[in-house]
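Engineer: One predicted model, sequence on top.
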Amino acid sequence: MNDIDQRQLGKTLWNIADQLRGAMNADDFRDYMLAFLFLRYLSDNYEVAARKELGPDYPDLPEEALQMTGTSTPLQVWYEENLEDV
């Protein structure tokens, strides 16, 4: 990505942030968004660690199978099938 593309991307992201925060103070919005980004980071890393820890026991289901079971993640399927291990 060249400098012009990076500047354009930065400008676009700032415009989106301005629209999202509306009348909210920029510092308050930053704190709010950092909390969400941190939760996302924890969630992603938890899934990776669980996959590594469970190894072959980690359910590797396609999206259609998840929808049929009424779950949103493979880890949720594992929890429901292994209640005694939780």
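Structural biologist: That came through fine.
Engineer: all contacts plus neighbour counts: C-alpha atoms, from now on.
Structural biologist: Fine.
Engineer: can you give me the end-to-end distance of stretch 58-67?
Structural biologist: According to Cα to Cα, to the nearest Å, stretch 58-67 extends 17 Å from its N-terminal end residue to its C-terminal end residue.
Engineer: Identify each buried residue in the helix of greatest length in the chain, please.
Structural biologist: Taking DSSP state H as the assignment, the helix of the chain that covers the most residues is helix 26-54. Judged by neighbour count (16 or more other Cα atoms under 10 Å), helix 26-54 contains these buried residues: 29, 51.
Engineer: try this one side by side with the last:
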Amino acid sequence: MTQKELNQLGKTLWEIADSLRGAMNADDFRDYMLSMLFLRYLSDNYEAAAKKELGSDYPKLDDDDKRTPLGVFYEDLV
């Protein structure tokens, strides 16, 4: 993504957040958004942390394989 696209995405997300907030108290909205940001952080960092922890057990997939590495790992556990 280019910087211009990232800026546009940020602007769009801010507008969505404003419309979601509506008449909600700003303090309540802050608590809601902090929770969402934390979940996003977990989502973004889970794969990297799993790769680090699994080391050589982390599946290596071909470029044309559409599965996720952790999906393959979990399938092999069953």
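Structural biologist: Okay, I see it. Predicted, not measured: the structure shown is a model, and the values here were computed from it.
Engineer: After superposition, what's the TM-score here?
Structural biologist: Laid over one another, the chains give 0.61 as their TM-score (TM-score structural alignment, normalised by the length of structure 2), with 71 aligned residues with a Cα RMSD of 3.0 Å.
Engineer: which residues touch M24 of structure 1?
Structural biologist: For M24 of structure 1, the contact set (Cα atoms under 8 Å, 6 or more residues apart in numbering) is empty.
Engineer: Tell me the secondary structure of it, please.
Structural biologist: The three-state assignment at M24 of structure 1 reads coil, by DSSP: H, G, I helix; E, B strand; the rest coil.
Engineer: Can you find the partner of it in structure 2?
Structural biologist: Alignment note (TM-score structural alignment): M24 of structure 1 maps to M24 of structure 2.
Engineer: just E81 of structure 1 next, same as before
Structural biologist: Under the pairing rule here (TM-score structural alignment), the equivalent of E81 of structure 1 within structure 2 is D76.
Engineer: if we look at the strand or helix carrying that match, which residues are touching it?
Structural biologist: Taking DSSP states H and E as the criterion, D76 of structure 2 maps to helix 69-77. Under the criterion Cα under 8 Å, 6+ apart, residues 47, 58-61 lie in contact with helix 69-77 of structure 2.
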